[in-house]
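Q: Got a predicted model here, sequence first, then my questions.
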Amino acid sequence: MKTSFDKGQYLKKKFNEYWSLILKDKQDYFSKMTEENFDLLKSALSNINNIITYNTTIKFVDTACKILNISSEEKEQISNTVKSTKPSDNGFDVEYRGSINFVCEVKCNRPINGGDRFGSAQKSGIEKDLIVLLNGKTKSPINIEEIREYYKFMVIYKFDSNTVKAINHYLLHLPKQLVGKVKLYEDGMEICKDLVYVLLIK
């Protein structure tokens, strides 16, 4: 006789697997949870994307300063600006006007369903950010004319090899309005202000 699926046992198993991996201690964490605990955990997890975005942005600042030959003094200034920016603030994730101007949008999209392709909503989000990097963002202090004088970057957090495959696939199938305007950055590449350069950062 075929055994029926038990959703409760499945959810318990997955919950325990995740927390055993995170805490390096195999236990029945699920049985210790109350509804209040689950609600509190849900609130905490809603901030995870902000944490990953912040850490990735700080790493990008270091990379960008190497690419653009920005001094250590300016790098510290840029890092301090990132650290003092609230997650809810409008504008680009990094927008710097100094000896060299540059802007950046950071994306932390893991390909859906454990695959190696971004979902339609993820692709729409990437497309939207690429467009504002090229054309400016209304809620940024950098106006539409000024954006032309900035180096432009989109940073993708590299979760794993599937993320690399997903962004390469996306770049091979760019929407028409972005063709010829976006390029995957490679070490040592000469860059210009007319393109958006995609960087993968771990």
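A: Sure, I can see it.
Q: drop to CA atoms for contacts and neighbour counts, all remaining ones
A: OK.
Q: The residue nearest to Ile142 when sequence neighbours are not counted and Lys158, how far apart?
A: Leaving aside its chain neighbours, Ile142 sits nearest to Gly136 (7.1 Å; criterion: C-alpha to C-alpha, 6 or more residues apart in numbering). For Gly136, the distance to Lys158 equals 26 Å [C-alpha to C-alpha, to the nearest Å].
Q: who's more crowded, these two?
A: Each of Gly136 and Lys158 has its neighbours counted (other C-alpha atoms under 10 Å); Gly136 has more, 22 against 19.
Q: Pretty sure the more buried one sits against Tyr150.
A: No: Gly136 is not in contact with Tyr150 according to C-alpha atoms under 8 Å; the separation is 10.3 Å.
Q: name the helices or strands packed onto the longest helix seen in the chain?
A: If you go by DSSP state H, the chain has its longest helix at helix 48-67. For helix 48-67, the elements it packs on are helix 72-83, strand 102-107, strand 151-157, strand 196-201, judged by 3 or more C-alpha pairs under 8 Å, 6 or more residues apart in numbering; DSSP states H and E.
Q: Okay, one more to line up with it:
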Amino acid sequence: MSDPYNRESELKERFNRFVADKITGNPEDYYSKLSVDDFEDLKTTLRDIHNIITYRTTIRFIEWVSEHFPYVRENYKVYLDQVLNTKPSENGYDLVVTGDINVIAEIKCNKPIMNGFKFGAQQKTGLIKDIYGLLVGKTKVKSIKPAEAFKFLVIYDFGDHTLLAAQHLIKNLSADLKDKVLLYKEESVLDLDKVYIVFIK
């Protein structure tokens, strides 16, 4: 006969396994060492996880842009510093390049819901808002005109689910956007009138 379900045992096992596997490498009972106040502090700290993922993806995208545009490669530190000095709450683009070439980019780290093949309603709303922002501009951004910039919607690559979710998003865009959003391909000839979706790992 199997043991009855024990909620705390399950929570403890999952928490301890995660900490040991991902952080310490040592299997210990971390759960029992933490008070409710400690867990609340941990919860507060973990609110920054999304910002950490976005930051790392942005850095990877700067590297990607550097590989595709010599001007950015020559001025890499300028754009790295731009990202380092931008607060997560600021309402501009996640990356702005001006000079020999102009680039604007929004970075998204949306994982398709339930490990499925489409984005959730709120995720989709946010993505479409960013697409419009790339195409027509943002009221708080005066330093660059979208019509004069290459536009990228950068999505963290969670694998095939991300590709299929992006394809589903494009397929279901409104008529005014459907022909303006494309998946980036290496052979793509960039068009200033389009938003290119780039997957970054």
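A: Done, it's in. Predicted model only: the values in this text are computed from it and were never measured.
Q: TM-score for these two?
A: The TM-score (TM-score structural alignment, normalised by the length of structure 2) is 0.90; 200 aligned residues with a C-alpha RMSD of 2.0 Å.
Q: what's near enough to touch Asp157 of structure 2?
A: Contacts of Asp157 of structure 2 were listed using C-alpha atoms under 8 Å, 6 or more residues apart in numbering, and they are 163, 199-201.
Q: Ser89 of structure 2 belongs to a helix?
A: No: going by DSSP: H, G, I helix; E, B strand; the rest coil, the assignment for Ser89 of structure 2 is coil, not a helix.
Q: what about it, how many neighbours?
A: Neighbour tally, Ser89 of structure 2, other C-alpha under 10 Å: 7.
Q: Quick one: residues contacting Phe152 of structure 2.
A: For Phe152 of structure 2, the contacting residues are 103-106, 134, 195-198, by C-alpha under 8 Å, 6+ apart.
Q: hmm, try it at 7 Å
A: Counting by C-alpha atoms under 7 Å, 6 or more residues apart in numbering, Phe152 of structure 2 makes contact with 104-106, 195-198.
Q: Name the nearest of those residues relative to Ser188 of structure 2.
A: Of all those, Ser188 of structure 2 sits closest to Tyr196, with 9.4 Å by C-alpha to C-alpha.
Q: how close does the closest one get to Leu134 of structure 2?
A: 10 Å.
Q: higher neighbour count, the two?
A: Set Tyr196 of structure 2 next to Leu134 and count neighbours by other C-alpha under 10 Å: Leu134 wins out with 26 against 23.
Q: any residues in contact with both of Tyr196 and Leu134 of structure 2?
A: With C-alpha under 7 Å, 6+ apart, Tyr196 of structure 2 and Leu134 have common neighbours Lys151.
Q: top of the contacts of Asp157 of structure 2 by neighbour count?
A: That'd be Phe199 among the contacts of Asp157 of structure 2, by other C-alpha under 10 Å, with 22 neighbours.
Q: Quick one: residues contacting the spatially most central residue of structure 1.
A: Residue closest to the average C-alpha location in structure 1 (C-alpha atoms, centre = their mean): Lys107, at 2.2 Å. Residues near Lys107 of structure 1 by C-alpha under 7 Å, 6+ apart: 155-157.
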